[in-house]
Structure formats: C-alpha cells, structure tokens
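**Student:** predicted model and sequence below, questions to follow.
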Amino acid sequence: MRLVFGMLLAGATICGSAPARAQFSGEIVKIGVLTDMSGIVSDATGEGSVVAAQLAAEEFGNRVAGKPIQIVFADHQLKPDVGASIARKWFEQDGVDSIVDIPNSAVALAVQEIARTRDRIVLFSSPGTTALTNKFCSPTSIAWTFDTYALARGTAKAVVEGGGKSWYFVTADYAFGHQLQKDASAVVEANGGKVLGASAHPQGTTDFASFLLQAQASRANIVGLANAAGDTVATIKQAEEFGLTAGGQKMAAMLLLLTDVHSLGLQATQGTFLTTPFYWDLNEETRAWSDKFAARRKGQRPTFMQIGVYEAVRHYLQAVEATGSDDAINVIAKMRATPIESAFTHGATIREDGRVVRDMYLAEVKAPKESKGEWDLYKILRTIPAQDLTIPLAESTCPRLKH
C-alpha cells in the first residue's frame, strides 16, 4: 500500500491564553489531512488541502491551548480500503485527533464509521454524498462544505428563476449521477420548468458525441451536467466542439471546480452556471487569504474544497482552545454551539445531523473578454440562501434526530 506522508510541526506563541486545566490525550494536537495526492481530484484537493490546513494552524502560531499543532497527510488513492487502513492506523497508533478533507464519498463513509467507533472527529470538506448526514450520520463528524443536494438544487432553482425553463440532462450512470439528476429535476419542475429528456453515460466515458447530439436535438435551454470530475470536463469540452453553447444552449454543471474551469479554459466553459459554497475573489478579505495560499501553490487559487479544509481546521482549533481539551465529544459540542466565522463565512451553523448550514453562490463562468487574469474565472450572480440548499430536518433519515 502506497502512502504519502508529510508533517508540519512548529512552535510559537499562541493566540490568547489556554484554559488553566487543559486536558489532552498527548502532548500534540494532531490533525490528519486524508486526501487525493495523485488521482482525478488531486488538483482540487491534494497538496492544496495540506497547505490550507497548515495556514489554519499558523493562525494559531502552530500552538493551541499550550500544545503544538501537527499536520500530517496521506494519499488514500480513492480506495475505501486504503483510506480506512490509514484512518485506523492514525487513530490507534499515531495519536491523530481529527481527520479532514477526504475526497471520494465511498472513502468518506468508510472513514466515518471508523471514527464513530473510536470517538474521533472527522471534518468532511470534499465528499458530496448526503448519506454522511442522513442514514450514516455520526455524532463526531461534520459535512463542512457541500453535498449533492445543495449543488443540484442551488443551481437548478436559480437557473430556472433566471429563465432557463427547459432542461436536458447528461448524467453519469451510477448512484451519484442519478441522485444529482433527481434532485435537480425535482427543483426544475417545482419551479415551473420542464425536463425534456436525459442521456446516461458510463463513468469514464471519453466520447460524449451521442449524448450531446441528443441534448442538442432537444433544443432545451439548459443542458444539465449530472456528473463530476473528468466526466464533467470531457462533457464541457466536447459540448463546445459540437457548438452547443454557440447555438444558444447554456450548460449547468451540478459539480464543477475552479481547477476544472482553469484547465479547460474560458473559451470552452464560458456561460456555464454552477453553485459554489466559496470563491476566492469575493472581497478583500478572501483575496488576502487566497494570496497566502497562492504564494505556496505557484500562483494557483484555492478550490472550495481546499478553502473548506482551512475553515474546518480553524473552527476545530478554536474549539480546542475554548475547551482546553482534545476530547472529541467536548470539542465537537463546542464546534456545534459556535457560529462559523472566517474570511469566507459569516454566521453559518452546524446542525444536529452534522450538516453545516450556509449560504452559497450562483456563479457563471466568464467569457474570455471579461476575465482580468488567469484565475478570474467566475461572475457571482447572486447569493443562494441556506434554506434553499439544505435537506429539511423533517425529511432527514439521520437516526440521531428525534422526529
């Protein structure tokens, strides 16, 4: 099994004074970034997620409640068994107090179960499955950044309200893609729109010609992309080659990352609608943090998954500082009781099912002539309120909730 490990360990002054009777399991507060260092989402997570965690630790002078902070990381290779093995070793042998990031929903669910049985904290920035806060919700985990429900419903509702009434879906033919299509279709129809059809493709398809020709023939206003990662990238690239956008159809991506848009270029992606929980260029405060990130990433701006790692680690360390403890139950209780405040988020809260309730943004990818720089990629069209993006508690299947 190939593991990629690294760590940051430094000492400096702490921000504020630690509680007088701090209780810790060891002499170090250790945080593990479990991520994809070499696979299909490594640009959007990977080394950037590690940098994000390090930047959060540095805001505390790399010490919290009198203890040094240590950041370790590993590559789960997008394999549940590898991710579970790393998590088990971290918790049982290496003294890791919490794990963050974890792109890939299958890996995330495996790690969540290990953390649950050991009363350890997991903060998910990168997996999208709603199962983390529904059927398999845990008292010691938080879905920090997004889920498929939020992205699909956020984009669909906002686009329909903006005039995109007729839709055709290009959908990945597995549970993730079908859930995206189902959630988005429900919103389209509930808001007076129509779904004219859909084409399902196998994961990892390289030739989208037949699916895109069907979308083009439908004459739908919006081509909804209920897929992710390389499938989304390939769909958008080939849609531009087939002239869908030139012909007046708009693309609406259920899951599109900043690094995807940068890789494809604005010529291919211009006009695509998407929902994002964060964007680096929102204001002076977000740009300042992103400049720090970019300085360590050869100019690359952070994705929303990487920003989520930063914010989750920061909020976790605030709770450790406040409680004077690394005990998972005490720390997670403090995290849930404290509104989230950072450069990117103001007043978000953590529900009992572990879902962070936050506003998000409807964005449109800029045309080349509108961009003022390499990473100036999005126009933020509007804020989408949290209540439009979060599964109502009454509909939740989380067993921890009392209905």
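**Tutor:** Right, received. Where do you want to start? Here the structure is a predicted model, which means the values were calculated and not measured.

**Student:** when you work out contacts or count neighbours from here on, use the C-alpha atoms and nothing else.
**Tutor:** OK.

**Student:** give me the distance from stretch 76-91 to the chain's centre.
**Tutor:** 19 Å (Cα atoms, centre = their mean, to the nearest Å).

**Student:** use this one as the comparison:
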Amino acid sequence: MKDRIARRAVLKAGIGLGAAGIFGARAPARAQARTKPLRLGVLTDMSGPYSNIGGPGSVEAVRMAVEDFGGRVRDLPIEVVTGDHQNKPDTGAGIARRWIDLEGVDAILDVPTSSVALAVQHVTREKGIATIFGTAAIESLTSEECSPTGIQYVYDTYSIANVTAKAAIANGGDTWFFVTADYGVGHAMEKMVGDVVTASGGKIRGAVRAPLGTADFSSFLLQAQASKAKIVAFANAGNDTVTSIKQAQEFGLVSGGQRLVGLLMFLSDIDALGLEAAQGSLFTTSFYWDADEEGRAWSTRYFARMKRMPNDVQAGLYSAVTHYLKAVQAAGANGIDAVRWMKDNEVSDFYARPGRIGQNGRMYKDMYLVEAKKPSESRKPWDYLKIVATSPASQSFRPEADSKCKLRA
C-alpha cells in the first residue's frame, strides 16, 4: 500500500514538472525556474557559395532582432551563437547535435543548402528543438519531411517556381530551356517550373545539369542559345547564379532575344552582377527593401551595420526571430509550445502584412515578381529592382490542404 502511494506521488510530481515548460512558468513553487540564457544558433554558410544569401548577413539580422526585443526574454538574457556547416549535411547535423546536447542551444536558424536543412531537421525533430529555415528552399521541409518544430519562413521551391513561371508565360515566354544545378533543389525547381510550363501549353526545349561550383558555363549556354527558347531559366543559386547569368550576357543570349529567369535569385546576386549584366532578369522574392517606407526604415538600419541592403532571407529572419521571441515570452517555453504559439498568431510587420504559419510549418505571405532595372533606370545606390506584380499568398504557395505533411489541420 505504501509503495502504491509512493508511486502515485512520484507520478504526480513528474506530471507537474512536465507541464511546467522549460522556463518554469507553470511549475509548482518547489520547481526551480530556468536561469541559463536563451541561446539562438545561426547555422549558415559563412564563406561558401551561399554566404552572400545567408552567412554574416543572416547573423546580423538575428542580432538586430534580439537587440530590438531588448536582449532578454522572460527576464533571461538572449545569446546568439554561429556555426558554419560548409554546405555538408553531416557537418550541419553534427553541429546541431553538439549545440543541443552540449551547448544548450534552444533554436536553430537559417540553414542554407537543402540537403543540410533536411539533415538538421531530422535532428531537431528528434530533439524537439525549434528550427526556422530562412535560406533553405526545398518544399519537402514542410511537406513529406515536415516537423512539429520546423518552420520554413521565407520561400520554397513551389512558390518561386509558381510565381515566376506563370508570369513569364503570361508575357509570351512559352518555350523554355533550363540550366540546372545538379543537386536536389535544382532538380526540384526544374521539375516544378517544367510542370507549370507544360500545363500552360508551353514547351521545354531542353535542359542541362551543371555541378555545384561550375566556373565555366560556356558549353551549357551554347546549348541554351542553340535551343532558341524564349526563356533561359537558371535553376541554381548563389555564386553559380551570378557566374551563369554574367556569362549568358557575355555570350549574347539577351541581345539575341532570349530572356533570363533566375529561379532562386536574390538582391545580393543583382549587386554582385551589376545592372549592366542583370538588367531584365526576372525572379520572385518575398521582400524588397525599397518597396515601402517601413521596409526602407528597417533596411537603412541594417545597411548602417552591414554596408549593404538586406535581401529577403535577412529581412525574413529578423521577422521570424521577433515572432519566435514573442512566442517564448507568451508560451513560457521554447520548443514545440513556442512553435504552436507562432502558428496560432498572425505576423504583421514590415516583412509580412500579414503572414501566417500553417500547421505544416509553411509561412504564407504575399510574394513579389521583380525585374532587374536597366542601369539608366537606377536613381540611387541599391536601386536595382522594380516590382512587376504582387502574388497573393493564396496563389503563391501550394495550398495547405494539398500538403503531404501529416501535421496539417
């Protein structure tokens, strides 16, 4: 009898502590509240092909969000740590495990390179750690590989393919040729855009696969030129996008009447290319710094720190971290409870007006089709883009009801 009473007492105490949350917000008086800092880990590419997309710029955007939040949450200091995964899935997963198991990191952020993102999500799903993807594009993060603690905040392969392809086709771009990065996200973008093109009555004239880090695209571009396709689409990213588009201009594709489309392109790419080479390029983005006064105000503050304007990844990470810190403050916990709060509460800021996070972890917000200006159209530094069209969230992303994620409502 005494043993049964003792077991009930232990069970009751365990339930009470389990419901308390990591910050002890609902703990019994005898439970010890957390005292260690909330630690945010920015896991990114610090010096490789995607370092201008995420990299140091992502780290600075996260630090800005922490500072603007006051540097503390539930009276605990907030710390930002950084890691370079070198675009290697085993390295990224290893850093994530070390951070969680040994260094007390509470949330992991950014994670360029889709193969690394999928490996990290496997770890954080197992550990119950919040993970907010800024740079990773592959849609499976919020589809068949979704996680109850994972959020894909900025874009995905479906949205960038869907918005860009439909707009280009509507403007007469009914024949396409692909220069595709020979890895998962490149293949995914080519397939998604190809499906949109063929469903709209267009034709695919051909495709070539280029390894990551290709320095000479000449053979691929000659095939694109010979195809006489109206649209030459670059299903790559980072330094590969910059190199391939610059060489396409040199080979005379644009002067010969073909139009260049970047399927995963960023403001930082336009800066690296220069408007002379980038002019006329179409791509989809979730944010442009000069679109309105509120965005300009935040971007000017970012520029003062980085000496460059933010792209949509960096603006999105600032928004996402702010929303996450509000969740921690409200929920009194930093794992799945915080992520649930994020899904239950709308985002309304300079980045998303409004935005909502689905049960599958996908952020739904308006997207923008943009075109790189001619040099003569640019009136000031970083005046690189013009917004051609706004695509509502409902038309940009795959409907949540069609997601393969088993977490959806």
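**Tutor:** Noted; the coordinates are in hand. Keep in mind that this is a model prediction, so the values were computed, not measured.

**Student:** name the element the spatially closest residue to Val73 of structure 2 that is not a sequence neighbour belongs to?
**Tutor:** Distances taken as Cα to Cα, 6 or more residues apart in numbering place Gln329 nearest to Val73 of structure 2, at 5.9 Å, with adjacent residues excluded. In this structure, Gln329 of structure 2 sits in helix 312-331 according to DSSP states H and E.

**Student:** run through who's touching that helix.
**Tutor:** For helix 312-331 of structure 2, the surrounding residues in contact (Cα atoms under 8 Å, 6 or more residues apart in numbering) are 53-54, 57-58, 61-62, 64-66, 69, 73-74, 109-110, 132, 134-135, 153-154, 266-267, 285-288, 334, 337-339, 341-342, 347, 349, 351.

**Student:** name only those of these that count as buried.
**Tutor:** 53-54, 57-58, 61-62, 64-66, 73-74, 109-110, 132, 134-135, 153-154, 266-267, 285-288, 334, 337-339, 341-342, 347, 351 (16 or more other Cα atoms under 10 Å).

**Student:** filter those down to the ones in helices?
**Tutor:** 57-58, 61-62, 64-66, 267, 337-339, 341-342 (DSSP state H).

**Student:** could you dump these into TSV and include distance to Asn162 of structure 2?
**Tutor:** Conversion of these to TSV gives the following (distance: Cα to Cα, whole Å):
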residue	distance to Asn162 of structure 2
Gly57	27
Ser58	26
Ala61	28
Val62	29
Met64	32
Ala65	31
Val66	34
Leu267	19
Asp337	32
Ala338	31
Val339	27
Trp341	29
Met342	26
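
**Student:** farthest-apart pair in these, please.
**Tutor:** Greatest spacing in those, by Cα to Cα: Leu267 and Asp337 (34.4 Å).

**Student:** once you drop chain neighbours, what's closest to the spatially most central residue of structure 2?
**Tutor:** Residue closest to the average C-alpha location in structure 2 (Cα atoms, centre = their mean): Gly134, at 2.8 Å. Counting by Cα to Cα, 6+ apart, Gly134 of structure 2 lies nearest to Asp110, which is 4.3 Å off, once chain neighbours are set aside.

**Student:** residue in structure 1 paired with the one you found?
**Tutor:** With TM-score structural alignment as the criterion, the equivalent of Asp110 of structure 2 in structure 1 is Asp101.
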